[in-house]
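*Asks:* no FASTA, just this:
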């Protein structure tokens, strides 16, 4: 189903409604019949009577939806708005908050909103915690730089808090090259460090050039989540070939966190491959967002498609399902709709200089592989060091200073030589 400017998608608790970020607002979609999804609302968002733009993330829990943005530098206003979505066809505004910093991602857990606070002006990379139960009040924060101040000497985007996931009073914080941090938020006014995992070290990063540090492996912790039990954690690495080592897109690593103080790496899921794996190549097959459910991992890989893996033995993840049509889709996330039956995936149109269309797809949960012949010659990647003229926006998504509304604006974004695209 076409959804213009689609980015993140989340599924409501009842499994009958999907909520999508749409650059200038959000859409609610009735997915009660997965074969015939229907848009209920496509709404723009304002904060302080000014339009909020560059919206890439939404989060829902129960009857509350949060829409946050902008996802990158250079836009105003900045903040989030809450909605009562007890009737998804008629969302009711339920409070707004202007932050003064952009919000790339957030996570709603009950009455608490966890926000990635990356403030370039103050050189801050922190987790901000808000109570949104009755009004909106900031009540706590936690920062990588307070614990490991040496990271302040590395590029801002190389220690960026990219996303937030919370389950059972633990926050999982992917801090790009600094690693993924587990933080106890049982007292949201005083979060405490528990442990972290990392694919590289501060010492190893000292001599790394900015482009390699921000776009290439190792590192690039982009998204993290745990399974239903909280014992298995996945860390997705959004990366491109930069002539570094390894010189390929990022995959997903699996960790045993049954002892949260001592995570242990158990296995990995490799990315699909492409003939050109650089950022500028626009073939993007790196890991993006995902979800655990009932021993399976539902994952998105931009133009690499969507996959399901059986991760009941994380040392040997088994690929069950792969669907890809790289000429038509670039998947942002995969989310279970009805356990054992269906899942949904949002496809974005924002990869620079492509002609993709935003959409929401529904899929049956079944074994099999469907890969449309898309001309990707993955047997011999020609990964050069060509730069895409990347600017100081967050690696990967919409580095435009302003977003022109509607189709004309999206076309401008596609053609822009240094437009970045990352959730």
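*Replies:* Arrived safely. Everything numeric here is computed off the predicted structure, so don't read it as measured data.
*Asks:* going forward, measure contacts between C-alpha atoms and count neighbours the same way
*Replies:* Will do.
*Asks:* assign a three-state SS to the nearest residue to residue 113 once chain neighbours are set aside, would you?
*Replies:* Spatial nearest neighbour of residue 113, chain neighbours left out: residue 130 (5.1 Å); criterion: CA to CA, 6 or more residues apart in numbering. Of the three states, residue 130 takes strand according to DSSP: H, G, I helix; E, B strand; the rest coil.
*Asks:* surely residue 130 and residue 117 touch.
*Replies:* No: using CA atoms under 8 Å, residue 130 is not in contact with residue 117, being 11.7 Å away.
*Asks:* can you give me the helices for the stretch 1-150 of the chain?
*Replies:* For the stretch 1-150 of the chain, the helices defined by DSSP state H, counting those that start in this stretch cover 144-147.
*Asks:* kindly report the same for the stretch 201-350 of the chain.
*Replies:* Here the stretch 201-350 of the chain has its helices, by DSSP H, counting those that start in this stretch, at 202-205, 210-215.
*Asks:* would you mind finding the most buried of those?
*Replies:* By mean neighbour count, with neighbours taken as mean count of other CA atoms under 10 Å, helix 210-215 ranks first of those at a mean of 22.
*Asks:* so what touches that helix?
*Replies:* Outside helix 210-215, the residues that touch it by CA atoms under 8 Å, 6 or more residues apart in numbering are 155, 157-158, 177, 205, 219-220, 238-242, 244, 279, 395.
*Asks:* which of these lies closest to residue 68?
*Replies:* residue 395 (18.3 Å; CA to CA).
*Asks:* so residue 137 makes contact with residue 114?
*Replies:* No: with contact defined as CA under 8 Å, residue 137 and residue 114 do not form a contacting pair (11.8 Å).
*Asks:* give me the nearest residue to residue 100, chain neighbours excluded.
*Replies:* Per CA to CA, 6+ apart, closest to residue 100 is residue 78, 5.7 Å.
*Asks:* from what I see, that neighbour and residue 117 are in contact.
*Replies:* No: between residue 78 and residue 117 there is no contact under CA under 8 Å: 11.2 Å.
*Asks:* put this next to the first one:
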């Protein structure tokens, strides 16, 4: 989500607490679940084309209270990690038709963006807590001692995640992006955040930067902020007060940053010193939210989260160019690189006035030599898009539930929809996890791409992964 999250939070009851003031000493007792738990019921009417729901799970306790929204997903082996405003869950997806909950960790902090790297999990905290313990109560952003930033967990034992470090960052962490190091001994986490105020001691304007956390792989508890590169030395657009999300393409040495009023192309060949190669603005964009490169890096797709994710903007009255995707060609090389606008894509199925709907998180479907994309649209559901002609993108499949509440506009729907090893996994804010199978024959070759790990905001090159005929 974007604008609507703000920087405030009411009191929450924490069921699991850390063991002391030193983050490295924290050990969490995770809540195990019974394998093969019942799948979530299909509520309301469902519209689907080229997509079949084959499995799923409701939000597990204790991450199922009102306001504990499901958020992003990351994947490692036969497991998915699902972020939540109150913590995260680890799912066994070895049989996609019967996913099960391996463990849950209650560690409130808002947003809950996640990235995985081997045995490490990076978790974003965007609402201030009294300290860095998992059981710490919420505090206002005016508290000079409040904690926001990134928590690091060891998930080598999926049934018992262990809390190993906490790294404070200015304005917290709305999202995080994993970038591997060049020496094999370190990796880096780019932290995006925004909404500064003179009233917030840990989040003062101007906030035209990102934080770079360096993680020594041999000692992740020693992780620390090593750089805070300023991406907007001239201040950026009037609405730009930081970045919402960064998608890195490490094998290409580039990244795309969505920074509220600006879209950026970055050189990340030196991960500690990202450099701006090009900057674009669009009068139709209200909130530059996220980005995805095509596999050959010839194009990049930016999303506009008009209404901050809580608005009903997939209506006929809003039109086809606001709250949409914008596709840019990436031309030139190195310092001559530039982004050139090609087209918009907006969900073609109009939604009702009680359904929050706008372009949100998605990933490529790895069909060799072609560009297909699966994307969440909150209550607009999941859209499967053919981007092969970047001037004329078109929807070729979808999965769309009816409104969560036909009488009132309430936040619900698919937050993230990602393709991983043969299936699409949708993190639904309220329903839980949906597992979808794509039936369009044009997408069959994607099943031959096998990944050991997948963070959608740290794009792999599909040519580097196992391919089966």
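*Replies:* Cool, got the structure. The model shown is predicted, which means the values in this text are computed figures rather than measured ones.
*Asks:* TM-score of the superposed pair?
*Replies:* The pair, once superposed, lands on a TM-score of 0.70 when counted by TM-score structural alignment, normalised by the length of the first structure; 325 aligned residues with a CA RMSD of 2.7 Å.
*Asks:* sorry, back to before: who wins for proximity to residue 196 of the first structure among the helices of the stretch 201-350 of the first structure?
*Replies:* Across the helices of the stretch 201-350 of the first structure, residue 196 of the first structure has its closest neighbour in helix 202-205 (13.4 Å, CA to CA).
*Asks:* show me what the closest one packs onto, helices and strands only.
*Replies:* Using 3 or more CA pairs under 8 Å, 6 or more residues apart in numbering; DSSP states H and E as the contact test, no helix or strand touches helix 202-205 of the first structure.
*Asks:* give me the contact list for it.
*Replies:* With CA under 8 Å, 6+ apart, helix 202-205 of the first structure has contacts from 150-151, 154, 178, 213.
*Asks:* tally of neighbours for residue 449 of the second structure?
*Replies:* Look at residue 449 of the second structure: counted by other CA atoms under 10 Å, it has 21 neighbours.
*Asks:* meant to ask about residue 168 of the first structure, not that
*Replies:* 11.
*Asks:* for it, give its distance to residue 289 of the first structure.
*Replies:* Using CA to CA, to the nearest Å, residue 168 of the first structure is found at 20 Å from residue 289 of the first structure.
*Asks:* still on that earlier bit, need the helices of the stretch 201-350 of the first structure in TSV (columns: distance to residue 323 of the first structure).
*Replies:* Below are those laid out as TSV (distance: least, CA to CA, whole Å):
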stretch	distance to residue 323 of the first structure
helix 202-205	36
helix 210-215	26
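*Asks:* quick one: residues contacting the nearest residue in space to residue 28 of the first structure that is not next to it in sequence.
*Replies:* Spatial nearest neighbour of residue 28 of the first structure, excluding adjacent residues (CA to CA, 6+ apart): residue 19 at 4.6 Å. If you count contacts by CA under 8 Å, 6+ apart, residue 19 of the first structure has them with 9-12, 26-29, 58, 60.
*Asks:* quick one: map residue 19 of the first structure onto the second structure.
*Replies:* The alignment partner of residue 19 of the first structure in the second structure, by TM-score structural alignment, is residue 81.
*Asks:* now for the contacts of helix 210-215 of the first structure, which pair is the farthest apart?
*Replies:* 205 and 279, at 20.5 Å, using CA to CA across those.
*Asks:* pull up the gap between residue 70 of the first structure and residue 23 of the first structure, please.
*Replies:* Here the criterion is CA to CA. By it, residue 70 of the first structure lies 9 Å from residue 23 of the first structure.
*Asks:* shared neighbours of the two, anything?
*Replies:* 53-56.
*Asks:* can I get the residues you listed in TSV with neighbour count and distance to residue 295 of the first structure?
*Replies:* Formatted as TSV, these follow (neighbours: other CA atoms under 10 Å; distance: CA to CA, whole Å):
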residue	neighbour count	distance to residue 295 of the first structure
53	26	37
54	31	34
55	31	31
56	30	28
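*Asks:* now check the first structure for the residue matching residue 167 of the second structure.
*Replies:* Taking TM-score structural alignment, residue 167 of the second structure has residue 97 as its aligned residue in the first structure.
*Asks:* need the contact list for its match.
*Replies:* Contact partners of residue 97 of the first structure, counting by CA under 8 Å, 6+ apart, are 47, 79-81, 136.
*Asks:* any idea how far residue 86 of the first structure is from it?
*Replies:* If you go by CA to CA, the gap between residue 97 of the first structure and residue 86 of the first structure works out to 21 Å.
*Asks:* circling back to that earlier point, from residue 104 of the second structure, how far out is the match of residue 19 of the first structure?
*Replies:* Remark: distance between residue 81 of the second structure and residue 104 of the second structure (CA to CA) = 10 Å.
*Asks:* who does the lengthiest strand in the second structure touch, helix- and strand-wise?
*Replies:* Using DSSP state E, we find that the single longest strand of the second structure is strand 120-129. The contact analysis (3+ CA pairs under 8 Å, 6+ apart) places strand 120-129 of the second structure against strand 111-117, strand 147-154, strand 175-180.
*Asks:* how about the ones you listed, which one is nearest residue 437 of the second structure?
*Replies:* strand 111-117 (23.7 Å).
*Asks:* output the residue interval of the first structure matched by the closest one.
*Replies:* Taking TM-score structural alignment, strand 111-117 of the second structure hits residues 55-61 over in the first structure.
*Asks:* show me the contacts for the residue nearest the centre of the second structure.
*Replies:* The centroid of the second structure falls nearest to residue 72 when counting by CA atoms, centre = their mean (4.6 Å). Shown in contact with residue 72 of the second structure (CA under 8 Å, 6+ apart): 82-84, 112-114, 415-416, 427.
*Asks:* I figured residue 108 of the second structure hits residue 85, correct?
*Replies:* Yes: counting by CA under 8 Å, residue 85 is a contact partner of residue 108 of the second structure at 6.1 Å.
*Asks:* settle it for me: which of these two has more neighbours?
*Replies:* More neighbours surround residue 108 than the other of residue 108 of the second structure and residue 85, with 30 against 26 (other CA under 10 Å).
*Asks:* and the more buried one, how far is that from residue 433 of the second structure?
*Replies:* Distance, residue 108 of the second structure to residue 433 of the second structure, using CA to CA: 20 Å.
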